[in-house]
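Visitor: what's the 3D shape of this:
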Amino acid sequence: MSAQIFSIDAREDGGAKLALNFKHDAHSGIRRISCDLSPDGLLQLVLYAEALSLRQHLGHPAASRLSVDGLELSCDPATPDLHVTRQAGYARQTASIPLEFFQAEMAGMTEICMSRAEVSKHAPVLKQLLAECVGPEKLDQRLGQDEADLVLHQLREIAFLLLVREASARGSALGRKLRGKKTQDQAREAVRVILLELATELVPVSA
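Guide: Model prediction:
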């Protein structure tokens, strides 16, 4: 049940419309999976796609799963496809997308989410703090300088999206630290921890 057409279109409210047209082996004609993603749902999907992309780029794909807005995505490194399940009430639909098609389509969504995050009031200071963070220990020795720079850039983008979401939440402790003159060191440490946690999760030691 491989998808014939996969598309995802951003909406003005910050969410997106996802659609897959596919042919079911047991039925004639084309079937369709569609899902309205909330703004946070779209961000989760973008972060998932970015993590998949980084692990695949490093040659260390891993099994993964995401559940968001009634949609479940799963990836098995033994297959070239991303598996999609849509649960709406008692109705359940499943299909698959070649992972390369999914990543190509999601690249545009990543750019949109980055553009939206960059207009956040916390964006300038977060970008500055991330730029000050050094990469994981000996990353350049493991990957070579050019490759390490590319990986660190992608880690910073993922961290930036996560941190903007956290800092923008009402009552955010990180937001308070970013705004306070006396808490900049605490904010810097919080940013550093997020970046290193991402590196530990997404960049295998053997990379």
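Visitor: C-alpha only now, for contacts and for neighbours.
Guide: Will do.
Visitor: residue contacts, L52?
Guide: L52 sits next to P61 when contact means CA atoms under 8 Å, 6 or more residues apart in numbering.
Visitor: Second input sequence below; structure requested for side-by-side comparison:
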Amino acid sequence: MQDSLFSLELFDSGRTRLIAAYRDPDHGRFRRISQLLSVEETTQLVLFSEAIRLQRVVGAPGKPAVEVGASNLSHDPDSSHIRLTRSVAPLNEVQATTVDVETFLRTIEPVTCQVRERAQSSKHGQSLAEHLDGMRLPDSMTAASQSEEITSRLRDIAMILLVEQASRKGSDFGRLLRAKSRQAEAKAEVASVFEQIAQGFAPPAKAA
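Guide: Presented below is the predicted three-dimensional model:
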């Protein structure tokens, strides 16, 4: 299957439009996948891309995947492609194509920057940044040659997820971050989330 022509249109609102143009192998004509993603779906797409980047550096097992609206994206680390499918409800049809993984990662970088900047400048961004600044890799990952890059990406993922959690209406975590007398508790909660994310990307243990 020939890779599609892939692009992302970024809006000031934080939404994006995912576009993939490809040649239908069954009919020989060009087709198009186009989907407007919400802010939340855009964030999920960014986290998917960060998972691919981290997996490459760390060598963690698993196949990253994400569902955004009617579209699904998945990546096998042994492949140089991302599989993209979209369900077309009225026709009971599934469109399917592939995207070159390097093209995808390059294309999503401006979106990633916007999502990161929004998280950092959010109501809880500064407090979370201060707590995350002291986070370090677990012992199972400290020997990695690119530990600084790994730590930075893990902090970015944690920041995005924690801002989302703290911003929910009535969030207990949001109240914890705002309580000056409970910052030790807040830091412990941040550390717990950071460690859970890091462990999710930890390389498999070597056989004795």
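Visitor: so what's R156 of structure 1 up against?
Guide: 130-131, 195.
Visitor: switch to 10 Å and redo it
Guide: If you count contacts by CA atoms under 10 Å, 6 or more residues apart in numbering, R156 of structure 1 has them with 127, 130-131, 133, 135, 150, 162, 191, 194-196, 198-199.
Visitor: And the strands in structure 1, which stretches?
Guide: 3-10, 16-23, 30-37, 64-68, 71-75, 81-88, 91-98 (DSSP state E).
Visitor: for those, which one sits closest to M109 of structure 1?
Guide: Using CA to CA as the measure, strand 3-10 is the one of those that comes nearest M109 of structure 1, at 7.3 Å.
Visitor: Give the buried residues for the closest one.
Guide: Neighbour-count burial for strand 3-10 of structure 1 flags 3-4, 6, 8-10 (criterion: 16 or more other CA atoms under 10 Å).
Visitor: Stretch 43-63 of structure 2 too?
Guide: 43-52, 54-55, 57-58, 60.
Visitor: quick one, what contacts the residue nearest the centre of structure 2?
Guide: What sits nearest the mean C-alpha location of structure 2, by CA atoms, centre = their mean, is L47, with 0.6 Å. L47 of structure 2 is in contact with 41, 53, 64-66, 112, 115, 156-158, 160-161, counting by CA under 10 Å, 6+ apart.
Visitor: Now, of the residues you listed, which are buried?
Guide: 41, 64-66, 112, 115, 156-158, 160-161.
Visitor: is it true that Q199 of structure 2 touches L137?
Guide: Yes. Q199 of structure 2 sits in contact with L137 when judged by CA atoms under 10 Å, with a separation of 9.2 Å.
Visitor: Please enumerate the helices of structure 2.
Guide: Secondary structure of structure 2 (DSSP state H): helices at 39-58, 101-120, 125-132, 147-167, 172-178, 183-200.
Visitor: Ok, which of the strands of structure 1 comes nearest D185 of structure 1?
Guide: Nearest to D185 of structure 1, of the strands of structure 1 and by CA to CA, is strand 64-68 at 33.6 Å.
Visitor: Counting neighbours, what do you get for the spatially closest residue to P25 of structure 2 that is not a sequence neighbour?
Guide: Leaving aside its sequence neighbours, P25 of structure 2 sits nearest to M1 (CA to CA, 6 or more residues apart in numbering; 7.3 Å). Counted with other CA atoms under 10 Å, the neighbours of M1 of structure 2 add up to 11.
Visitor: re earlier: next, work out how far apart the residue mapped onto the residue nearest to the centre of structure 2 from structure 1 and A207 of structure 1 are.
Guide: Residue pairing (TM-score structural alignment): L47 of structure 2 is matched to L47 of structure 1. From L47 of structure 1 across to A207 of structure 1, the span is 21 Å (CA to CA, to the nearest Å).
Visitor: now do Q154 of structure 1
Guide: For Q154 of structure 1, the distance to A207 of structure 1 - CA to CA - is 15 Å.
Visitor: before we move on, back to that, tabulate the buried residues of strand 3-10 of structure 1 (TSV), appending distance to R32 of structure 1.
Guide: Formatted as TSV, the entries for those read as follows, by distance: CA to CA, whole Å:
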residue	distance to R32 of structure 1
A3	9
Q4	10
F6	10
I8	13
D9	16
A10	19
